[in-house]
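Peer 1: no FASTA, just this:
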């Protein structure tokens, strides 16, 4: 099979497509014929050596796929060849990938393979943040940084589905337009606008109820200052760098800072995670969520796609198609 292989940690441009053996599923594993593989910031960090839990080369990146069950291992029940699925997988940037049978989700007809492959991580993080880490209520105002990327767009969509108003923050006109098309009521340019002042003006001077911070860096402090009394600041990621925030800003107005790291929660609470995923899928089926169609690129473009993510050039979500 064809697969993208990381031979050494470092520049993502060094990734190459190679021929590798088709993997055999072990006990409680399923082999998926991959139709689309989601490309995310974590994949870029893993390849470049910047992820907090490093991988040892050689390995095939890619942790999220959609496709068709091709074979099942011993002790697998409930799944059979031909089932359409999306899943957290091992080695997703390939024509075939393995997944634990507990990590598979049936792909509803409302999601094509491309949307299925770009749904689980981005939407799972936002749904976890807004329904588990905190509870976003109807008519609250949520400010989303990095709102033009895959993770930020999912947050805009999820917040709107819960009845919240959304203010998007994104660094290019293309990204802001995309956030507005997903339901944000306003989109701010952090390069030319005072995010705190603009957010306060849009909320009648009150400030926002929740910040979903995907970016980090200097933007985090401005977003924190935009919070109202008892506002909640959700730390989701920091591609722009880990923010250095004066803690007096948390003390003032009784604000809260909440870390959002769904991966470790999934490991500790697998059954609760299945309930969470079922809620998300039901929201798609019922028309409450509207995942945007991702850009589709061939496996050979994996290095380019991951470089765009690292350099924050990516707009929306991208999937690799074998």
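Peer 2: Received, thanks. Quick caveat: nothing in here was measured; it's all calculated off a predicted structure.
Peer 1: going forward, measure contacts between C-alpha atoms and count neighbours the same way
Peer 2: Fine.
Peer 1: ranges for the helices of the stretch 101-250 of the chain?
Peer 2: Remark: helices of the stretch 101-250 of the chain, listed N- to C-terminal, are 113-117, 120-128, 150-161, 173-181, 195-202, 218-225, 248-251; assignment by DSSP state H, counting those that start in this stretch.
Peer 1: off-centre distance for the shortest one?
Peer 2: Relative to the chain's own centre, helix 248-251 is displaced by 29 Å; criterion: Cα atoms, centre = their mean, to the nearest Å.
Peer 1: and it, what's buried?
Peer 2: Under the neighbour-count criterion of 16 or more other Cα atoms under 10 Å, helix 248-251 has residue 250 buried.
Peer 1: after that helix, which helix or strand is next?
Peer 2: Downstream of helix 248-251, the next assigned helix or strand under DSSP states H and E is strand 256-259.
Peer 1: what comes into contact with that next one?
Peer 2: Residues lying outside strand 256-259 but in contact with it, judged by Cα atoms under 8 Å, 6 or more residues apart in numbering, are 133, 230-236, 250.
Peer 1: so for residue 321, which of the helices of the stretch 101-250 of the chain sits nearest?
Peer 2: Ranking these by their distance to residue 321 (criterion: Cα to Cα) puts helix 113-117 first, at 8.4 Å.
Peer 1: packing partners of that closest one?
Peer 2: Helix 113-117 makes packing contacts with strand 29-39, strand 64-72, strand 84-88 when contacts are defined by 3 or more Cα pairs under 8 Å, 6 or more residues apart in numbering; DSSP states H and E.
Peer 1: out of these, nearest to residue 205?
Peer 2: When the helices and strands packed on helix 113-117 are ranked by distance to residue 205, counting by Cα to Cα, first place goes to strand 29-39 at 39.0 Å.
Peer 1: residue nearest the centroid of this protein?
Peer 2: When the chain is reduced to its mean C-alpha position, the closest residue under Cα atoms, centre = their mean turns out to be residue 122, at 2.2 Å.
Peer 1: A further structure is provided below for comparison with the first:
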């Protein structure tokens, strides 16, 4: 089978496409015939050995896949060959086959396209967990989304509206903000030419925002923290800007606000029963059409490096998906 391999740590252009031996599931594992793979920012980190998950070389990146169960290992009870699934193996998804733990695999209802499914679980799972579990968002609250045109950001815009929030989308261009508006944003801020704090003050009448959803980090994090309302919740999602901000903790005292870490992968492993329940709810919303990821580009597996480079450079809007040759032939 074909797989995109990281054989040495480095940028996306160091990845290679090779034929490798077919995989076999071990105990508790599911062998998945991959139909589509989502491209995510952590994939850019794992190939440079800058992520908390550190697989042995060589390995294939790719943290989320959609496909069909090909075989199951000893002890697997919930899945059988031929069933449609989505999974978050952590790595190994840039390939025609991958292995996932049973607890990291979820049923995929009929009628949902494999590409849509591969662009869905990490972004919307993270946002679902962030807004409902970590922020306890209440209808009528104001939600600020930084980096709002990215895959995770758009999921926060969409789900924030679904949960009853007033959503302020912040992004770096008018084109990106137009996409945010299409996905339900109430207010828009172009922080490449507008002062973020001043605009937030104007949009909230000086009150501030109840929740900040920050997958970006960098220079805008402190400005957003300074713009929080009393009892606000600042959600730390990630650092696509490449800079982990250092903020003055006295701001949390003055604002009476909380800084809340959001790691969905850790949630899956630490609270598997609760995570499974939330995932079932989320997939049902997906099946009903209440949420749906925006896919900006679809690349063949052999162009994985190009796709990943776009994500690393923050040029992608929504999600990018890889389609193996074997999947595109179906």
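Peer 2: Noted; the coordinates are in hand. All values derive from a computational prediction rather than experimental measurement.
Peer 1: before we move on, back to that, out of the contacts of strand 256-259 of the first structure, who has the most neighbours?
Peer 2: Of the contacts of strand 256-259 of the first structure, residue 233 is surrounded by the most neighbours, 27 neighbours in total, counting by other Cα atoms under 10 Å.
Peer 1: and it, how far is that from residue 122 of the first structure?
Peer 2: As defined by Cα to Cα, to the nearest Å, residue 233 of the first structure lies at a distance of 18 Å from residue 122 of the first structure.
Peer 1: how near is the aligned partner of residue 261 of the second structure in the first structure to residue 112 of the first structure?
Peer 2: In the first structure, the position corresponding to residue 261 of the second structure is occupied by residue 259, as judged by TM-score structural alignment. In this structure, residue 259 of the first structure lies at 32 Å from residue 112 of the first structure, with Cα to Cα as the measure.
Peer 1: ok, longest helix in the second structure?
Peer 2: Scanning the second structure for the helix with the most residues, using DSSP state H, yields helix 272-287.
Peer 1: quick one: buried residues of that helix?
Peer 2: Burial within helix 272-287 of the second structure, assessed by neighbour count using 16+ other Cα under 10 Å, is assigned to 275-276, 278-279, 282-283, 286-287.
Peer 1: next: stretch 207-223 of the first structure.
Peer 2: Counting neighbours by 16+ other Cα under 10 Å, the buried set in stretch 207-223 of the first structure is 207-217, 219-223.
Peer 1: how far does it stretch from start to finish?
Peer 2: The distance separating the two terminal residues of stretch 207-223 of the first structure, taken as Cα to Cα, comes to 10 Å.
Peer 1: distance from the chain centre to it, please.
Peer 2: Between the centre of stretch 207-223 of the first structure and the centre of its host chain there is 17 Å, according to Cα atoms, centre = their mean.
Peer 1: then stretch 10-30 of the first structure?
Peer 2: Once both centres are worked out by Cα atoms, centre = their mean, stretch 10-30 of the first structure turns out to sit 22 Å from its chain's centre.
Peer 1: for that stretch, buried residues please.
Peer 2: By neighbour count with 16+ other Cα under 10 Å, stretch 10-30 of the first structure contains the buried residues 10, 12-13, 15-17, 25-26, 29-30.
Peer 1: which outside residues touch that stretch?
Peer 2: The contact list for stretch 10-30 of the first structure (Cα under 8 Å, 6+ apart) reads 1-7, 31, 44, 47-49, 69-76, 96-101, 299-300, 302-304, 306-307.
Peer 1: stretch 130-139 of the first structure now?
Peer 2: Residues beyond stretch 130-139 of the first structure that count as contacts (Cα under 8 Å, 6+ apart) turn out to be 129, 158-159, 162-165, 210, 258-260.
Peer 1: reformat those as TSV; add distance to residue 313 of the first structure.
Peer 2: Below are those laid out as TSV (distance: Cα to Cα, whole Å):
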residue	distance to residue 313 of the first structure
129	25
158	23
159	24
162	29
163	30
164	28
165	26
210	26
258	27
259	25
260	24
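Peer 1: out of those, who's nearest residue 195 of the first structure?
Peer 2: Among those, and counting by Cα to Cα, the member closest to residue 195 of the first structure is residue 210, at 14.0 Å.
Peer 1: quick check: closest non-adjacent residue to residue 237 of the second structure.
Peer 2: If you skip the residues right next to it in sequence, residue 237 of the second structure has residue 215 as its closest partner in space, 4.4 Å away by Cα to Cα, 6 or more residues apart in numbering.
Peer 1: any idea how far residue 288 of the first structure is from residue 309 of the first structure?
Peer 2: Distance, residue 309 of the first structure to residue 288 of the first structure, by Cα to Cα: 28 Å.
Peer 1: what about the two, which has more around it?
Peer 2: residue 309 (23 against 16).
Peer 1: sec struct for the more buried one, please.
Peer 2: When classified by DSSP: H, G, I helix; E, B strand; the rest coil, residue 309 of the first structure comes out as helix.
Peer 1: wait, what's in contact with it?
Peer 2: So, once contact is read as Cα under 8 Å, 6+ apart, residue 309 of the first structure ends up touching 40-41, 44.
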